[in-house]
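Chemist: what shape does this take:
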Amino acid sequence: MSLPKPMMRGLLAKRLRFHLPIAFGLAIGAALTFGVGEPRKRAYAEFYKQYDSTKEFNAMREAGIFESVRPSGE
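Modeler: Okay, here's the model as predicted:
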């Protein structure tokens, strides 16, 4: 009993028919991700330009969100 001969003729074309749509799909997905990611990065950068973490912390402390930090009035 012998092993069947491997298919050599047309092997590249067969592989390309399978892998080429996958490659295009991944490339389009990466382009869309980049297109969506950049505006989001700009929005975060704009938010943190005006964000004051100390002011936010004091507001949360006064609201009683933290159990280990007492409001400054007590």
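Chemist: when you work out contacts or count neighbours from here on, use the C-alpha atoms and nothing else.
Modeler: Will do.
Chemist: which residues of this protein fall in strands?
Modeler: Per DSSP state E, the chain carries no strands over any range.
Chemist: please give the structure of this sequence too, so both can be compared:
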Amino acid sequence: MSLPKPVMRGLLGKRLRLHLPLAFAFALTCAAAVKFGVTEPRKRAYAEFYKNYDATKEFNNMREAGVFESVRPSGE
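Modeler: You can find the predicted model right below:
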């Protein structure tokens, strides 16, 4: 009793008919998960931060703290 020969003709086409749509579905699912799980919350966090952000006030605070070498504090 011997094993039957495997069918090799058309094997790639048969496998691709199954795996190609699955791969596309998986890729789209992962892309949607990243978009709605990472980028959208990050956009909202940035928008919330910059809603009340005052760049001039922040610059003056850093200048007073001595962060910059080329800018003197306003008291000098």
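Chemist: TM value for the aligned chains?
Modeler: Scored against TM-score structural alignment, normalised by the length of the first structure, the superposed chains reach a TM-score of 0.74; 68 aligned residues with a Cα RMSD of 2.0 Å.
Chemist: how about the helices in the second structure?
Modeler: Using DSSP state H, the helices of the second structure run over residues 11-34, 40-51, 55-65.
Chemist: please identify which of these is closest to Pro73 of the second structure.
Modeler: Set against Pro73 of the second structure and scored by Cα to Cα, these come closest in helix 55-65, at 5.2 Å.
Chemist: give me the range in the first structure that the closest one lines up against.
Modeler: The alignment of helix 55-65 of the second structure onto the first structure (TM-score structural alignment) spans residues 53-63.
Chemist: for that stretch, buried residues please.
Modeler: By neighbour count with 16 or more other Cα atoms under 10 Å, stretch 53-63 of the first structure contains the buried residues Arg61.
Chemist: quick one on the thing from earlier: looking at the helices of the second structure, which is nearest to Arg72 of the second structure?
Modeler: helix 55-65 (7.0 Å).
Chemist: mean deviation of that closest one from the first structure?
Modeler: Following superposition, helix 55-65 of the second structure is found to deviate from the first structure by 0.4 Å on average (mean Cα distance after the TM-score superposition for the first structure).
Chemist: can you list contacts of that helix?
Modeler: With Cα atoms under 8 Å, 6 or more residues apart in numbering as the test, helix 55-65 of the second structure has contacts from 68, 71-74.
Chemist: all good on my end, thank you.
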